[in-house]
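Trainee: no letters, just coordinates:
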């Protein structure tokens, strides 16, 4: 469990940096703005994790799809959700 939590955190720190710099070209004007983006990013990634777990449960237990298909469908949904969260709720450009 500890290794999984650490790897999730480090993967999302890496994702934050790459998304901030190269995907959304966000330039924080202060430390407060930087940390606000970081905390929002992590919060929405936790929300996406909840979506992932919930969809896997729904698709496997209720709809009874196979593991592979359920995971592919769930990852598409989570990937789109992460992009939309980042674009509109985390790295929004405020004038």
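Mentor: Done, it's in. Just so it is clear, the structure is predicted and the values come from calculations on it, not from any experiment.

Trainee: only C-alpha atoms for contact and neighbour calcs from this point on.
Mentor: Will do.

Trainee: need the contact list for residue 92.
Mentor: residue 86 (C-alpha atoms under 8 Å, 6 or more residues apart in numbering).

Trainee: and the gap between it and residue 81?
Mentor: 15 Å (C-alpha to C-alpha, to the nearest Å).

Trainee: now do the contacts for residue 55.
Mentor: Contacts of residue 55 by C-alpha under 8 Å, 6+ apart are residue 74.

Trainee: let's bring in a second one:
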């Protein structure tokens, strides 16, 4: 039984670790969203702050632990960092737009909106990271 679980973990390591670290990234994002929000900062500014913090955190955990990329040369960091940040800008625009739409148009509480938006963002980010940023050569 333990051997089977171990085999499943190794077989699906990338997805399991992405979900785990995606969850941690979401926590980082929410901390940097809610803290400024509760301090009186507008939710749009809070969203930008949370996005920047989450992207920086996500790059390093995805590179090192999810996709097991240990190349820390300047060339690799510049290429991957550029592609990662470009892909996150794209999903960040989606995330920001969804947040504003759901709060302003759909009239959903700004306290609840980050939850469904995070699910959509995590899926988009995995696909872009896997296919673009940390692709195997």
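Mentor: Looks like it came in fine. What you see is a predicted model, and the numbers here were worked out from it, not measured in a lab.

Trainee: which part of structure 2 lines up with stretch 61-70 of structure 1?
Mentor: Structural correspondence for stretch 61-70 of structure 1: residues 104-113 of structure 2, per TM-score structural alignment.

Trainee: which residues touch the matching stretch?
Mentor: 43, 99, 102, 103.

Trainee: without its sequence neighbours, what residue ends up closest to the corresponding residue of structure 2 for residue 49 of structure 1?
Mentor: Structural alignment (TM-score structural alignment) places residue 49 of structure 1 against residue 92 in structure 2. Excluding the flanking residues, the one nearest residue 92 of structure 2 by C-alpha to C-alpha, 6 or more residues apart in numbering is residue 51, at 7.0 Å.

Trainee: what about the helices in structure 2?
Mentor: Secondary structure of structure 2 by DSSP state H: the helices cover 2-11, 13-38, 43-61, 74-100, 114-128.

Trainee: the aligned partner of residue 84 of structure 1 in structure 2: neighbouring residues, count only.
Mentor: Under the alignment (TM-score structural alignment), residue 84 of structure 1 pairs with residue 127 of structure 2. Neighbour count of residue 127 of structure 2, defined by other C-alpha atoms under 10 Å: 12.

Trainee: repeat for the one 5 residues further on
Mentor: The criterion is other C-alpha under 10 Å. On that basis, residue 132 of structure 2 has 14 neighbouring residues.

Trainee: for residue 56 of structure 1, same thing?
Mentor: Neighbours of residue 56 of structure 1 (other C-alpha under 10 Å): 23.

Trainee: picking up where we left off before, quick one: end-to-end distance for the match of stretch 61-70 of structure 1.
Mentor: Note: stretch 104-113 of structure 2 ends 11 Å apart using C-alpha to C-alpha.

Trainee: stretch 29-46 of structure 2 too?
Mentor: End-to-end for stretch 29-46 of structure 2, by C-alpha to C-alpha: 10 Å.

Trainee: what comes up buried for that stretch?
Mentor: 29, 30, 31, 32, 33, 34, 36, 37, 43, 46 (16 or more other C-alpha atoms under 10 Å).

Trainee: repeat that for stretch 122-132 of structure 2.
Mentor: 122, 124, 125, 126, 128, 129.

Trainee: what does stretch 8-25 of structure 1 give?
Mentor: 12, 16, 19, 20.

Trainee: ditto for stretch 9-26 of structure 2
Mentor: 13, 14, 17, 18, 19, 21, 22, 24, 25, 26.
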